[in-house]
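>>> Sequence and predicted structure below; questions after.
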Amino acid sequence: MSKKGWLARLVAGTGLALIALQAVAYTQTSGGYNMPTGVTEIAHEVHGLHMKVFAVCTIIGVLVFGVMIYSIINHRRSRNPKPADFHESVKVEIAWTLIPFVILIGLAVPAAGTLIRMEDTRNSDMTVKITGYQWKWQYEYVGEDVSFFSTLSQESNAARQTGSGIDVTKVPNYLVDVDNPLMLPVGKKVRFLITANDVIHAWWVPEFAVKKDAIPGYINEVWTKIEQPGTYRGVCAELCGRDHGFMPIVVRAVPEEEFKAFLAAKKGGASEVAAAAPATMSDAAPVAAEAATPAATEVATAAAKPAAAKDEEPTELVKKGEKIYKANCAACHQADGTGLPPNFPSLHGSKVANGPADAHILQVLKGKNLMPPFPQLSDEDVAAVTTYQRQSWGNKGSVIQPSQVAALRK
């Protein structure tokens, strides 16, 4: 085979390989190597822009590498020992300046339009406030008096523990499932107000083409309008601490009637053991640490203050408190209360668990230092979890009743 024939085959093979890669990228969905096409208008636009840029890069790559390979082979020193002595060309200089400029303008104009539309939250049908915590999300339907926490599912949390012995490949949606998904109606423009309570998080759902930082003390806005019912998953996209990988996002898009029924159920006062906002705590603040998983009940309470129930038997409080503790505190303070020093102290002999009952209650309700408040827990739940801590691991604290919690709740 002649050298020119070999060169032609090489260039052709390179071009075909790049075209094949592009074809593969076009056919991939969210389960493949390419970015998902998405289920919103903005997601479709973003995917379209992505593929246009990919096509331009593929063409440029074929041309540039083709010329490079041709030059290396046909203008090597052994073949042309005397180098060319031509000088610069004004036409060539103008061409390779104008062509990239035209390409960039051609890509920038549609991209700018998409970015503007992504930020246009006007005329939204509803608003959801999203607050990031270490390590969970709180969702509040603004104007509906409905709010709940969404935390890593109990199955995933149990499987991720060191020495659990659980085969994670058999856990459904391992590390990308939650106890309380965010419910949204299909076909409605939803405005998101995104912030954080402790450190910087980022709320990211690829199928929506929505990714926004959640910054303490600052509110970012973004919106979506879901076209298809289904369950869509995302993650926190900002390195937010030790359990960064364990605060997934799950959104369920449902028909409007089903969404209305969901809101009605929430407003009906159905209760759950809500997942509390986690925090790093000192030994003087070892009461409810950052969340791992809330109880497996399905319906969450609103953040409204619940009425106190009558006093309960200490044994019942301890029994109930153990479940609340394991759902909210065990990931950091460990199921046996030994903690993970220095950030998550042991509860054995804790000054708070063995100290005045009022101080213990107030620390749970109002927080302290880096520990956020836990007002979303009912009086019964606060009484149960604090009593469990005060009566376990050799602690000698007093029993706390719901009426004591109600008296201090303000």
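Arrived safely. Numbers count the residues shown, from 1 in each chain.
>>> Could you use CA atoms for every contact and neighbour count after this?
OK.
>>> can you give me the strands in the stretch 101-250 of the chain?
126-133, 136-141, 146-150, 182-185, 189-196, 201-205, 210-214, 220-225, 230-236, 249-254 (DSSP state E, counting those that start in this stretch).
>>> For these, please prepare CSV with the additional fields mean neighbour count.
Below are the strands of the stretch 101-250 of the chain laid out as CSV (neighbours: other Cα atoms under 10 Å):
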stretch, mean neighbour count
strand 126-133, 22
strand 136-141, 24
strand 146-150, 25
strand 182-185, 22
strand 189-196, 22
strand 201-205, 23
strand 210-214, 21
strand 220-225, 20
strand 230-236, 19
strand 249-254, 21
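>>> Pull out the buried positions in stretch 165-182.
When burial is assessed from 16 or more other Cα atoms under 10 Å, stretch 165-182 yields the following buried residues: V168, Y174, L175, V176, D177, V178, D179, N180, P181, L182.
>>> put this beside the first:
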Amino acid sequence: DLHMEIFWVCVAIAVVVFGAMIWSIITYRKSRGAIPDGTLVHNTKVEAIWTVVPVIILIAMAVPAARTLVEIEDTTRTELTIKVTGFQWGWNYDYLDQGVSYYSRLDRKSDAARELLSGIDPNTVEHYLLNVDHPLVVPVGTKVRLLVTAADVIHSWWVPEFGVKKDAIPGFVNEAWFRVDTDKPGLYRGQCAELCGRDHAFMPIVVDVRSKADFASWLKGKAAEQKQAAAPPAAPAVTPSAAPAAATTAPPATAS
């Protein structure tokens, strides 16, 4: 919104400036060979106006722009923190305070269709090369903080509609954040934006933005699922028929 507001201010300034130039060119045009009268026009008041007014306009644009730039880098007061780790060729999402972690890769249909000899027409695959098996799930109206890093080479987590593009560098953690308005749930797509090897083109990003209630339900189910998967298998129960018989020792025979 701020970008478009400043754009229209610039358009208005351009119209005024170029309009004045064109008017002056037409009004004071002279035929070839005309001799100028040599009169110099000076107006201190006009010069002061065209100096002060641009300064005021620049300040009026600079203040909200600077405030926005500071806000873009401000990752404090976040409600959800997710560690994003890029690898060849996919992403790992780790919900640091919820005990949930999983990998996100190119979906199977796209992965199969991209093979030259697969015989699958890519046009029949929905969102070809832009779908994943496990999207990043976040709630609406929540400031989500991302800690972005990489496990091997440099990647870049990029979702255009969020205005977020952050490099994932091995051994280094970059920070970013985003918030989706409560009336804009849905799927948002992005890609790795840093050339990272052979399958760089095949590591898309999908963010599934849900209502807070749906997100809480998903998170609870995901945490329970991973907790169950991580639990050691229970020892098999021993049935009475399988239990060894108690050992008995007969008293030794005595001679009469």
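Noted; the coordinates are in hand. Please read these numbers as outputs of a predicted model, since none were measured by experiment.
>>> Just the closest of the buried residues of stretch 165-182 of structure 1 to E119 of structure 1, please.
Proximity of the buried residues of stretch 165-182 of structure 1 to E119 of structure 1 (Cα to Cα) peaks at L182, which lies at 21.3 Å.
>>> Spatially central residue for structure 2, please.
Geometric centre of structure 2, nearest residue: V159, 4.3 Å, by Cα atoms, centre = their mean.
>>> And the nearest residue to that residue once chain neighbours are set aside, how far from A216 of structure 2?
Closest residue in space to V159 of structure 2, ignoring its immediate chain neighbours: G190 at 4.2 Å, by Cα to Cα, 6 or more residues apart in numbering. Distance of G190 of structure 2 to A216 of structure 2, computed by Cα to Cα, to the nearest Å: 24 Å.
>>> same check, this time on V137 of structure 2
V137 of structure 2 sits 10 Å away from A216 of structure 2, going by Cα to Cα.
>>> P36 of structure 2 now?
For P36 of structure 2, the distance to A216 of structure 2 (Cα to Cα) stands at 79 Å.
>>> Please identify which of the two sits among more neighbours.
Ranked by neighbour count (other Cα atoms under 10 Å), P36 of structure 2 and A216 place A216 first, with 14 against 7.
>>> The more buried one belongs to a strand?
No - going by DSSP: H, G, I helix; E, B strand; the rest coil, the assignment for A216 of structure 2 is helix, not a strand.
>>> That one matches what in structure 1?
In structure 1, the residue paired with A216 of structure 2 is K260, using TM-score structural alignment.
>>> and that match, what is it in contact with?
K260 of structure 1 makes no contacts at all, as judged by Cα atoms under 8 Å, 6 or more residues apart in numbering.
>>> Between the buried residues of stretch 165-182 of structure 1, which sits nearest A43 of structure 1?
Among the buried residues of stretch 165-182 of structure 1, and counting by Cα to Cα, the member closest to A43 of structure 1 is L182, at 19.0 Å.
>>> From E175 of structure 2, how far out is the aligned partner of that closest one in structure 2?
Alignment note (TM-score structural alignment): L182 of structure 1 maps to L136 of structure 2. According to Cα to Cα, L136 of structure 2 and E175 of structure 2 sit 17 Å apart.
>>> what's the answer for K166 of structure 2, then?
8 Å.
>>> Equivalent analysis for L2 of structure 2, please.
Using Cα to Cα, L2 of structure 2 is found at 23 Å from E175 of structure 2.
>>> Likewise for V148 of structure 2?
Distance, V148 of structure 2 to E175 of structure 2, by Cα to Cα: 6 Å.
>>> Overlap of the contact sets of the two?
Residues touching both V148 of structure 2 and E175 by Cα under 8 Å, 6+ apart: K166.
>>> what helices or strands is whichever strand or helix holds P54 of structure 2 leaning on?
Assessed by DSSP states H and E, P54 of structure 2 sits inside helix 44-73. Where contact means 3 or more Cα pairs under 8 Å, 6 or more residues apart in numbering; DSSP states H and E, helix 44-73 of structure 2 is packed against helix 2-27, strand 174-178.
>>> Just name the most buried of these.
Among those, the stretch with the highest mean neighbour count (mean count of other Cα atoms under 10 Å) is strand 174-178, at a mean of 18.
>>> That strand: how far from the chain's middle?
Distance, stretch centre to chain centre, for strand 174-178 of structure 2: 8 Å (Cα atoms, centre = their mean, to the nearest Å).
>>> okay, now R9 of structure 1: neighbour count?
12.
>>> actually K212 of structure 2, not the one I typed
There are 15 residues near K212 of structure 2, going by other Cα under 10 Å.
>>> what's the answer for I154 of structure 2, then?
For I154 of structure 2, the neighbour count with other Cα under 10 Å is 20.
>>> residue contacts, it?
Neighbouring residues of I154 of structure 2 by Cα under 8 Å, 6+ apart: G86, D167, A168, I169, P170, E194, L195, C196.
>>> Residue in structure 1 paired with the fifth one?
If I follow you right, that is P170 of structure 2. Aligned by TM-score structural alignment, P170 of structure 2 pairs with P216 of structure 1.
>>> tell me, stretch 120-134 of structure 1 lands on which residues of structure 2?
Taken onto structure 2 by TM-score structural alignment, stretch 120-134 of structure 1 occupies residues 74-88 there.
>>> Please name the residues that touch the residue lying closest to the match of L182 of structure 1 once chain neighbours are set aside.
Closest residue to L136 of structure 2 in three dimensions, ignoring its sequence neighbours and counting by Cα to Cα, 6+ apart: V207, at 4.6 Å. By Cα under 8 Å, 6+ apart, V207 of structure 2 lies in contact with P135, L136, V137, V138, L187, Y188, R189.
>>> Serialize those to CSV and add fields for distance to E73 of structure 2.
CSV is the format used below for those (distance: Cα to Cα, whole Å):
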residue, distance to E73 of structure 2
P135, 25
L136, 22
V137, 22
V138, 20
L187, 24
Y188, 22
R189, 22
